[in-house]
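Asker: The amino acid sequence is not available; the structure is as follows:
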């Protein structure tokens, strides 16, 4: 990641809005549960199944139906120490783009705000993973060595090896990520908290008046939610932005954002990068040969091809 320049680049208004937006997300029960699982060392079995993790029914994680004692407290302690200007690093160009966008002005401001929040969630998951609390092992290693984090990530005859039990199936390229396997965990946390990995349309230089930027895209890994990259509807993006900018703790939380058959702008995973829909170009491997993508389906499928 690039160096952090939050307090240098952002004026007070932009900084306060971003800080409040991140804190609104971190204050949700879903965020606490997500970070508590990272501190624990294993995901909950229900979460692993919902994320379509193939090991969810066959490994020791199937027994992990509740968080280990101390995991929630560790996550609370970590999140309570969050400081926008010191805890996280952000790219200078992204901060400048956010600073140039006037709050409430339109898609440019909304997309930069959502992107920064997504990167904040991702970055915090990376930092917490690096702390290696592994509370699950502290509770279970002496009692049952077959029920440890290593037991889940060791080779399995049906599922192979998983370097981390926290992952989005399409974001496991740790060899090309700046923070390696920790970034895999970061993408998993985005998916659990926000509803998917947040992607942007990078195909043009957008202008709010003449050529407005499209809404953000999400790449979800949820049971009974499309595997394709999908674009948020206007009402979904507006609900998210309203929540991020809310000063009221009672404001309705729209997270996680999930696709329905109304989200008709969808992209096959293999084609998304070539269409320039991504957050970082290196987040997924390109197909072996340009133009060799998945053939479009010719039957109506309300889940993936409505």
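Answerer: Alright, I've got the coordinates. Because the structure is predicted, anything quoted here is derived from the model rather than measured.
Asker: going forward, measure contacts between C-alpha atoms and count neighbours the same way
Answerer: OK.
Asker: Tell me which residues touch the closest residue to residue 275 other than its chain neighbours, please.
Answerer: When the adjacent residues along the chain are set aside, residue 275 lies closest to residue 203, with 6.9 Å between them (CA to CA, 6 or more residues apart in numbering). Counting by CA atoms under 8 Å, 6 or more residues apart in numbering, residue 203 touches 275, 276, 277.
Asker: I'd guess residue 203 is in a strand, am I close?
Answerer: No: secondary structure assignment (DSSP: H, G, I helix; E, B strand; the rest coil) places residue 203 in coil, not in a strand.
Asker: most neighbours, which of the contacts of residue 203?
Answerer: Using other CA atoms under 10 Å as the neighbour criterion, residue 277 leads the contacts of residue 203 with 22 neighbours.
Asker: Please, where are all the strands along the chain?
Answerer: Along the chain, the stretches classed as strands by DSSP state E are 197-201, 217-219, 229-231, 266-267, 277-278.
Asker: The first one: how far from the chain's middle?
Answerer: For strand 197-201, the distance from its own C-alpha centre to the chain's C-alpha centre is 10 Å (CA atoms, centre = their mean, to the nearest Å).
Asker: Just the buried residues of stretch 241-255, please?
Answerer: 241, 242, 243, 244, 245, 246, 253, 254, 255 (16 or more other CA atoms under 10 Å).
Asker: What of stretch 224-236?
Answerer: For stretch 224-236, using 16+ other CA under 10 Å, the buried residues are 225, 226, 227, 228, 229, 230, 231, 232, 233, 236.
Asker: So which of those residues is the closest to residue 283?
Answerer: residue 229 (13.7 Å; CA to CA).
Asker: hang on, the earlier thing: and which of the contacts of residue 203 is nearest residue 194?
Answerer: Nearest to residue 194 among these, with distances taken as CA to CA, is residue 277, at 17.6 Å.
Asker: and the gap between the closest one and residue 217?
Answerer: Look at residue 277 and residue 217: by CA to CA, to the nearest Å, they are 8 Å apart.
Asker: okay, and the common contacts of these two?
Answerer: Residues touching both residue 277 and residue 217 (CA under 8 Å, 6+ apart): 199, 200, 201.
Asker: Any chance of those residues in TSV with distance to residue 37 as columns?
Answerer: Formatted as TSV, the shared contacts of residue 277 and residue 217 follow (distance: CA to CA, whole Å):
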residue	distance to residue 37
199	24
200	28
201	31
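Asker: which of the residues you listed tops the neighbour count?
Answerer: residue 199 (24 neighbours).
Asker: Now do the same contact list for that one.
Answerer: 115, 216, 217, 218, 219, 277, 278, 279.
Asker: Residue 66 too?
Answerer: By CA under 8 Å, 6+ apart, residue 66 lies in contact with residue 44.
Asker: From residue 138, how far off is it?
Answerer: For residue 66 relative to residue 138 (CA to CA), the value is 15 Å.
Asker: Second structure for comparison follows:
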């Protein structure tokens, strides 16, 4: 059976990556997509059924995912143009290159999730009309949303380029990386000073933990194309887990407060929260 994946945004393809930049990305993604948790994650999106009611995907969906994985070509993915350029510009064997590699790997997992969901559920309205009071208010107090695959803090679909397909992408990141992958963008918003993971935890304020140098080193080993026989299994690296002494940062800010530094893209930064009891925007969505 031939699987066809739908492109969901007018981003640049990875065909322009040089061999020395493409190879570590291919090695990392090949290892990640072979993980059992990746198989189950994408197969659940193929099924499109509630994870709560059907924690395990169907055999048919698993087979369809395996066909996709075996025919998967990294160059076919469409990724944000600026992200690709930033990855190309990062000097090889530098810390910045490693952060950019993690960034583009997470973006690839995200993009593949959107493409997969769109292909198997083509009738999905990826940008449904916003109800009075907003999308989140319509589902407040429930564990439901337009799709069954979401991270509670990444449901502002009206801000996302691909709407619900991005919502699904954030969920896929959470399953495979342990949370949505974020970065310290510095004061300029253009930097990439350190990497963070934002787990899904609706019971607490939104906080992300910083990946340690050891965790980043293990991810680097996972993408090493020169020692494939000695590479660690992806399951020994991912999903990331928070270390006991990990530094944490909140992923939101107060109105008129210090700008958020820890985020993925400008469009998925949460709006500022305000002190007033009359403010309708909550810090958390539950």
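Answerer: Good, I have the coordinates. Quick caveat: nothing in here was measured; it's all calculated off a predicted structure.
Asker: Could I get the TM-score for this pair?
Answerer: After superposition, the two chains reach a TM-score of 0.76 (TM-score structural alignment, normalised by the length of structure 2), with 250 aligned residues with a CA RMSD of 3.4 Å.
Asker: which residue lines up with the residue nearest to residue 275 of structure 1 in structure 2?
Answerer: If you follow residue 203 of structure 1 across to structure 2 using TM-score structural alignment, you land on residue 186.
Asker: do residue 67 of structure 1 as well
Answerer: Aligning on TM-score structural alignment places residue 67 of structure 1 opposite residue 57 in structure 2.
Asker: now its match, nearest residue through space, not along the chain?
Answerer: Nearest to residue 57 of structure 2 is residue 44, by CA to CA, 6+ apart, at 5.0 Å.
Asker: OK, contacts around the equivalent of that neighbour over in structure 1?
Answerer: When structure 1 is aligned by TM-score structural alignment, the residue opposite residue 44 of structure 2 is residue 37. Applying CA under 8 Å, 6+ apart, we find residue 37 of structure 1 in contact with 43, 44, 67, 71.
Asker: My guess is the second one contacts residue 68. True?
Answerer: Spelled out, it's residue 44 of structure 1. No: using CA atoms under 8 Å, residue 44 of structure 1 is not in contact with residue 68; the gap is 10.0 Å.
Asker: Looking at the contacts of residue 203 of structure 1, which one is closest to residue 167 of structure 1?
Answerer: Each of the contacts of residue 203 of structure 1 was checked against residue 167 of structure 1 using CA to CA; the closest is residue 277, at 20.4 Å.
Asker: For the equivalent of that closest one over in structure 2, give me its contacts.
Answerer: Counting by TM-score structural alignment, residue 277 of structure 1 corresponds to residue 262 in structure 2. By CA under 8 Å, 6+ apart, residue 262 of structure 2 lies in contact with 182, 183, 184, 185, 196, 249, 250, 251.
Asker: For residue 262 of structure 2, which non-adjacent residue is spatially closest?
Answerer: Residue 262 of structure 2 sits nearest to residue 184 (CA to CA, 6+ apart), 4.6 Å away.
Asker: same deal with residue 258 of structure 1?
Answerer: Nearest residue to residue 258 of structure 1, sequence neighbours excluded (CA to CA, 6+ apart): residue 195, at 5.6 Å.
Asker: one step back: can I get the strands of structure 1 in CSV with distance to residue 17 of structure 1?
Answerer: As requested, those are exported to CSV (distance: least, CA to CA, whole Å):
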stretch, distance to residue 17 of structure 1
strand 197-201, 19
strand 217-219, 22
strand 229-231, 24
strand 266-267, 30
strand 277-278, 25
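Asker: Quick one: closest of those strands to residue 33 of structure 1.
Answerer: Between residue 33 of structure 1 and the strands of structure 1, the tightest spacing by CA to CA is seen for strand 197-201, at 17.7 Å.
Asker: Compute the number of surrounding residues for the nearest residue to residue 196 of structure 1 once chain neighbours are set aside.
Answerer: In space, and not counting its chain neighbours, residue 196 of structure 1 is closest to residue 220: 3.9 Å by CA to CA, 6+ apart. Applying other CA under 10 Å, we find 29 residues neighbouring residue 220 of structure 1.
Asker: Give me the distance between residue 285 of structure 1 and residue 132 of structure 1.
Answerer: Distance from residue 285 of structure 1 to residue 132 of structure 1, by CA to CA: 28 Å.
Asker: ok, which stretches of the stretch 1-150 of structure 1 are helices?
Answerer: 6-9, 12-26, 29-40, 45-50, 71-80, 84-87, 92-100, 107-131, 135-140, 149-153 (DSSP state H, counting those that start in this stretch).
Asker: Which of those helices sits closest to residue 295 of structure 1?
Answerer: Nearest of the helices of the stretch 1-150 of structure 1 to residue 295 of structure 1, taken as CA to CA: helix 45-50 at 26.5 Å.
Asker: tell me what the closest one is packed against?
Answerer: The helices and strands touching helix 45-50 of structure 1, judged by 3 or more CA pairs under 8 Å, 6 or more residues apart in numbering; DSSP states H and E, number zero.
Asker: hmm, back to that, top of the contacts of residue 199 of structure 1 by neighbour count?
Answerer: Counting neighbours by other CA under 10 Å, residue 219 leads these with 29 neighbours.
Asker: who touches that residue in this structure?
Answerer: So, once contact is read as CA under 8 Å, 6+ apart, residue 219 of structure 1 ends up touching 191, 195, 196, 197, 198, 199, 227, 228, 229, 230.
Asker: Tell me the counterpart of the first one in structure 2.
Answerer: Think residue 191 of structure 1. The alignment partner of residue 191 of structure 1 in structure 2, by TM-score structural alignment, is residue 174.
Asker: Now that match. Nearest residue, chain neighbours left out?
Answerer: Here the nearest residue to residue 174 of structure 2 in space, its sequence neighbours aside, is residue 180; by CA to CA, 6+ apart that works out to 5.2 Å.
Asker: for residue 263 of structure 2, same thing?
Answerer: residue 182 (4.8 Å).
Asker: Show me which residues of stretch 19-32 of structure 1 are buried.
Answerer: Per 16+ other CA under 10 Å, stretch 19-32 of structure 1 contains these buried residues: 19, 20, 21, 22, 23, 24, 25, 26, 30, 31, 32.
Asker: so residue 31 of structure 2 makes contact with residue 233?
Answerer: Yes: the criterion here is CA under 8 Å, and residue 31 of structure 2 meets it with residue 233 at 7.4 Å.
Asker: joint contacts of the two?
Answerer: When CA under 8 Å, 6+ apart defines a contact, the residues bordering residue 31 of structure 2 and residue 233 alike are residue 222.
Asker: Great, nothing more from me.
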